[in-house]
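*Asks:* Pasted the sequence and its predicted model underneath.
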Amino acid sequence: MEDAPVFVEFDPESDCDCPGCIHWRRSMAHALPLRLGGHPAAHGARRALVLVAAAGTVLGGQALPAVAVADAGARPTRPDPRPAPDGPDTPRGGPDTPQGGVSPLHGGAGTSAGSTYRAITRTEIIERAQTWVTARVPYSMSEYWTDGYRQDCSGFVSMAWSLSGNEWTGTLDKYGTRIAKEQLRPGDILLFHNPANPTNGSHVTIFGGWTDSTQTFYVAYEQARPHARKQATPYAYWANANRYVAYRFKGVEGAAEDVGAVEDPAGGKASGAGSAVTPYPGAGAFGPGADNKYVTRLGKALVARGGKRFYRSGPGPRWTEADRRATRAFQLAQGWRGADADGLPGPTTWSYLMRGKGRDIPAADAGAGGSGAEARPAFPGRGVFRPGQSHAAVEQLGRQLVRKGYGRYYTGGPGPDPVWSESDRRNVEAFQRAQGWRGAAANGYPGPETWRRLFR
């Protein structure tokens, strides 16, 4: 029986020209700390403790193990520095991710002619992906998990999107709409299909959200060796980053409104009798400052769908807070949340209202569309609360501050109005300090938590 592995010290060569050292010196900004297995050359360290095992990877002539960080969560993981299997010029789409082709679910009915799909929420997509991450489903291009999906990268996406069969990177694009980086939202995918080597040179990940405002790293859910994982990943991927394309699943609820196409959440194009309905006039027709016939048409449709209580007088051509609140109540009634329920109508909201689709706005005492949901309006974004900015939310904020007893700085001057002023800032600061916050947390500029507490 062999001796158990031991820890030893070694001095790395500063001029080592092995692929690993070269790559790691070039990738110092994203290196892991030494305590998690980072390469010494990336940190300028002279020595490191490494585990020597018989099955280790050969680097610079020394036998070293492949270091893996289990369940790294949102921590960046070092990229794979190895050349591609067929040589350094062969495109490498992912961490050694060969895949199978189109096939039905294992053990179930179906054909290899293509999948069908159903409407699904973003939350459900991420939750389905997380089930494989939690179960640490092993990677395999030939094995199938208990749910019938193939245990490779494309089978993973087929499972998360709840397709009726197993697709591959050469067909997944048929089930999505191409989008820009700025439009990425949880549940979308980043797809690299390499025609030169489609089974071994392609890869796909599920976008789980940006790790910070720089949008340089995102949380990727993916099926890769040795098992399904969730980790912070550089946009768009460790290798071949400029060849990954972003897609939004046609079946995700609210998809059409996000990408600007006149589609319903199930991916169907507008057609038939509905095609005579007035086309969506564009996002510029709605919002603060808008004054046109489409605002009137929207308001009348909202009143007909249960939104009359939001209007003190009948809907008119000038956009008001009543239009936003009624629109948001309608969006919430459809089960949409977040940016899909911001109170500004997109193509899907417009289509639903003009064609009588979806659910009506419930009564004031009946659930999501009622007064309870409107008690805390959606946070409009930090950019609204800046010197010189004019927005209905500024006046809404000011009036709520007065109701809460934090309007003292309006005394002797103008009361709450849509233009952000120093009086607004000082009142917000007083409210923040009353929460026990100090420093940057009490600078007088409202963020999501200030807004939530103020309207609670």
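*Replies:* Right, received. Where do you want to start? Numbers count the residues shown, from 1 in each chain.

*Asks:* going forward, measure contacts and count neighbours with C-alpha atoms only.
*Replies:* Noted.

*Asks:* W132 against A228, yeah?
*Replies:* Yes - under the criterion of C-alpha atoms under 8 Å, W132 is in contact with A228, at a separation of 6.0 Å.

*Asks:* In the helix or strand where W132 lies, which residues are buried?
*Replies:* Under the criterion of DSSP states H and E, W132 resides in helix 122-135. For helix 122-135, a neighbour-count test (16 or more other C-alpha atoms under 10 Å) marks 122, 125-126, 128-130, 132-133 as buried.

*Asks:* elements contacting it?
*Replies:* Applying 3 or more C-alpha pairs under 8 Å, 6 or more residues apart in numbering; DSSP states H and E, one finds that helix 122-135 contacts helix 153-160, strand 217-223, strand 228-234.

*Asks:* what angle sits between the last one and strand 217-223?
*Replies:* So that's strand 228-234. Between strand 228-234 and strand 217-223, the angle comes out at 150 degrees (axes from the mean of the first three to the mean of the last three C-alpha atoms, to 10 degrees).

*Asks:* orientation of whichever helix or strand comes after strand 228-234 relative to helix 122-135 in degrees?
*Replies:* Using DSSP H and E, the next helix or strand after strand 228-234 towards the C-terminus is strand 245-249. Orientation check (the same axes, to 10 degrees): strand 245-249 against helix 122-135 gives 110 degrees.

*Asks:* List the buried residues in strand 245-249.
*Replies:* Here strand 245-249 shows 245-249 as buried, counting by 16+ other C-alpha under 10 Å.

*Asks:* Take this one as well and set it beside the first:
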Amino acid sequence: MSVPVFEEFEPEADCGCAGCAGQRRAHALGLPVRAGGHPAAHGARRALVLVTATGAVLGAGGAGLAAAAEPAPVASGASGAGSVTPVADRAADPGTPQGDQGPLRGRAAGSGPAPAPASAPVPAPASVPDAIQAATRSAVPTLRKTTRGAIVDRAKTWVTAKVPYAMDRYWSDGYRQDCSGYISMAWNLPANEWTGSLTRFADRISRADLQPGDILLFHNAASPTRGSHVTIFGGWTDASHTSYLAYEQTKPGTRKRTTPMAYWQDADRYVAYRYKGLTGSGGAGGTGGGAAATAFPGAGKFGPGADNAYVTRLGKLLVARGGGSFYRQGPGSRWSEADRRATEAFQRAQGWKGSAADGLPGPRTWSLLVTGQGRDIGGSGGPDGSSGSASAFPGRGSFRPGQSSAYVEKLGKQLVKRGFGKHYTSGPGPRWTEADRRNVESFQRAQGWRGAAADGYPGPETWRRLFR
């Protein structure tokens, strides 16, 4: 009798169909850890082999033996099975082996995460049933409705708690302490997923469409523990969109960090996804401060007839960049000719002409305003209108390396007048220098500020105190 020949196929890394998902799962379960196999599957095979060798049956009589075959849990923060050798720069090599799919631990499914506690994490139970359940779990996901703000808020709870990284430990909210467990927690999923299953809950999007709460995912289907990683997108940190604020679970623990697009390694292999259960824009962020507020809300929020909080924020940003003279009162939530003229003045300050300076903000205009970049109204040659008054802060974009304007010179002269000019060897002048930054830092420290509040770059409060 001849043996049938089957055609093999390579599963797509981001395809959620049952065929590709099953093929990826089978491949991961079939490899030893040293060859890149899934560590949870390795533990399951080891337990099953030991049970089979002794003739035990999984049931009441074999439960004790199955538990005995399970390796002892690794202390939280230590490297587990399949982990990589630590290196000096974890940003360049996340080293994030992950556990298998499985239920929440220590909390009832659907109860949501507890506030970040000081209590110890929950040890991982025996993995044999989990591995069997994961291989047969339905491909139809359960979606819980959430918002971008809620996702970011949940992500921040682990950052605040400094949850240690561990692929085989569970935090007190029931989620596994690895990169995919972190996403499961932030998205409020009903179970712990892994990088090979998270795509079932999401739609693929382009990187240009990324907004806070979306993820950047690299799943190495051929060797899941080698390079596979996932981060939460927290917002762009520069106008060129070459870096972003990443929330991630990596060794030694949860962190929030400015990260190059899309990641330090394998950048071209990271794919952007958006949670399918996303609704509205409530929660943290919204139209207030924070990373979630940096995303352009859409052209429909501005123009004749518009009346919303984004219009108010636009007006305040324009006033901070030298556009106060266009407003007789306000800014307010209802779009006005003052908003259009101030926006147009800001666009022309960037050197834009024609339709690029029509007075209606687009993604580029919005990005420059919310990040404090670009030229202020009045250009780089000096203040214009009310922006020259001592009480009006001209915007953070005026005080950056390479910037040259009358605001910089005015700042320097005031620093000298207030007794904080010791770092000047000449000047002060209109071009921003390291001497300006060090003098501003000295002034900020004199206010009792430390850390990021005394970084040497003036903000509205520094400006107000310096000129009062």
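*Replies:* The structure has been received and is ready for your questions. These numbers were taken from a predicted model, which means no experiment stands behind them.

*Asks:* What does the TM-score come to for these two?
*Replies:* Here the TM-score for the pair of chains, by TM-score structural alignment, normalised by the length of structure 1, is 0.43; 236 aligned residues with a C-alpha RMSD of 4.4 Å.

*Asks:* how about CSV for the buried residues of helix 122-135 of structure 1, with distance to L454 of structure 1 added?
*Replies:* Below are these laid out as CSV (distance: C-alpha to C-alpha, whole Å):
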residue, distance to L454 of structure 1
R122, 28
I125, 32
I126, 31
R128, 35
A129, 35
Q130, 34
W132, 39
V133, 37
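
*Asks:* Nearest to A63 of structure 1 among those?
*Replies:* For the buried residues of helix 122-135 of structure 1, the residue nearest A63 of structure 1 by C-alpha to C-alpha is V133; the value is 30.6 Å.

*Asks:* how about the closest one, what does it touch?
*Replies:* By C-alpha atoms under 8 Å, 6 or more residues apart in numbering, the contact list for V133 of structure 1 reads 221, 227-230.

*Asks:* so which of those comes closest to M354 of structure 1?
*Replies:* Y221 (37.4 Å).

*Asks:* Report how many residues lie close to the closest residue to the closest one other than its chain neighbours.
*Replies:* Nearest residue to Y221 of structure 1 in three dimensions, chain neighbours excluded: K230, at 4.6 Å (C-alpha to C-alpha, 6 or more residues apart in numbering). Residue neighbour count, defined by other C-alpha atoms under 10 Å, stands at 23 for K230 of structure 1.

*Asks:* K230 of structure 1 against Y218, yeah?
*Replies:* No - K230 of structure 1 is beyond contact range of Y218, at 10.2 Å (criterion: C-alpha under 8 Å).

*Asks:* could I get the contacts of V133 of structure 1 as CSV with distance to L191 of structure 1?
*Replies:* CSV is the format used below for the contacts of V133 of structure 1 (distance: C-alpha to C-alpha, whole Å):
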residue, distance to L191 of structure 1
Y221, 13
H227, 19
A228, 17
R229, 17
K230, 16
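
*Asks:* from these, which is closest to T57 of structure 1?
*Replies:* Closest to T57 of structure 1, out of all of those and judged by C-alpha to C-alpha, is H227, at 19.4 Å.

*Asks:* Please identify the buried residues of stretch 392-404 of structure 1?
*Replies:* Applying 16+ other C-alpha under 10 Å to stretch 392-404 of structure 1 flags 392-395, 397-402 as buried.

*Asks:* Then stretch 43-55 of structure 2?
*Replies:* By 16+ other C-alpha under 10 Å, the buried positions in stretch 43-55 of structure 2 come out as 43-48, 50-51.

*Asks:* go on, stretch 348-357 of structure 1?
*Replies:* Using 16+ other C-alpha under 10 Å as the test for burial, stretch 348-357 of structure 1 gives 348-354.

*Asks:* just checking, which of those residues belong to helices?
*Replies:* Judged by DSSP state H, the subset of the buried residues of stretch 348-357 of structure 1 located in helices is 348-354.

*Asks:* R297 of structure 1: which of these is nearest?
*Replies:* Closest approach to R297 of structure 1 among these (C-alpha to C-alpha): M354, at 8.9 Å.

*Asks:* Going by distance to T327 of structure 1, which of the ones in helices among the buried residues of stretch 348-357 of structure 1 wins?
*Replies:* Comparing these against T327 of structure 1 with C-alpha to C-alpha places T349 closest, at 8.2 Å.

*Asks:* Distance check, that closest one against R122 of structure 1.
*Replies:* 17 Å (C-alpha to C-alpha, to the nearest Å).

*Asks:* Quick check: A246 of structure 2 touching I232?
*Replies:* Yes - with contact defined as C-alpha under 8 Å, A246 of structure 2 counts as touching I232 (5.6 Å).

*Asks:* Can you pick out the residue with more neighbours from the two?
*Replies:* Using other C-alpha under 10 Å as the criterion, A246 of structure 2 and I232 rank with I232 on top: 29 against 26.

*Asks:* On the three-state scheme, that one is what?
*Replies:* strand (DSSP: H, G, I helix; E, B strand; the rest coil).

*Asks:* For the spatially closest residue to it that is not a sequence neighbour, give me its contacts.
*Replies:* Excluding its sequence neighbours, the residue lying closest to I232 of structure 2 (C-alpha to C-alpha, 6+ apart) is I215, at 4.5 Å. By C-alpha under 8 Å, 6+ apart, the residues touching I215 of structure 2 are 230-233, 272-274.

*Asks:* And I215 of structure 2, how far from R169 of structure 2?
*Replies:* Distance of I215 of structure 2 to R169 of structure 2, given as C-alpha to C-alpha: 23 Å.

*Asks:* again with R255 of structure 2
*Replies:* Here R255 of structure 2 is placed at a distance of 18 Å from R169 of structure 2 (C-alpha to C-alpha).

*Asks:* So for those two, which residue has more residues nearby?
*Replies:* Using other C-alpha under 10 Å as the criterion, R255 of structure 2 and R169 rank with R169 on top: 27 against 19.

*Asks:* so the more buried one touches V122, yeah?
*Replies:* Yes - at 6.4 Å, R169 of structure 2 counts as touching V122 under the criterion of C-alpha under 8 Å.

*Asks:* Doesn't A63 of structure 1 lie inside a strand?
*Replies:* Yes - counting by three-state DSSP, A63 of structure 1 is found in a strand.

*Asks:* Alright, that wraps it up for me.
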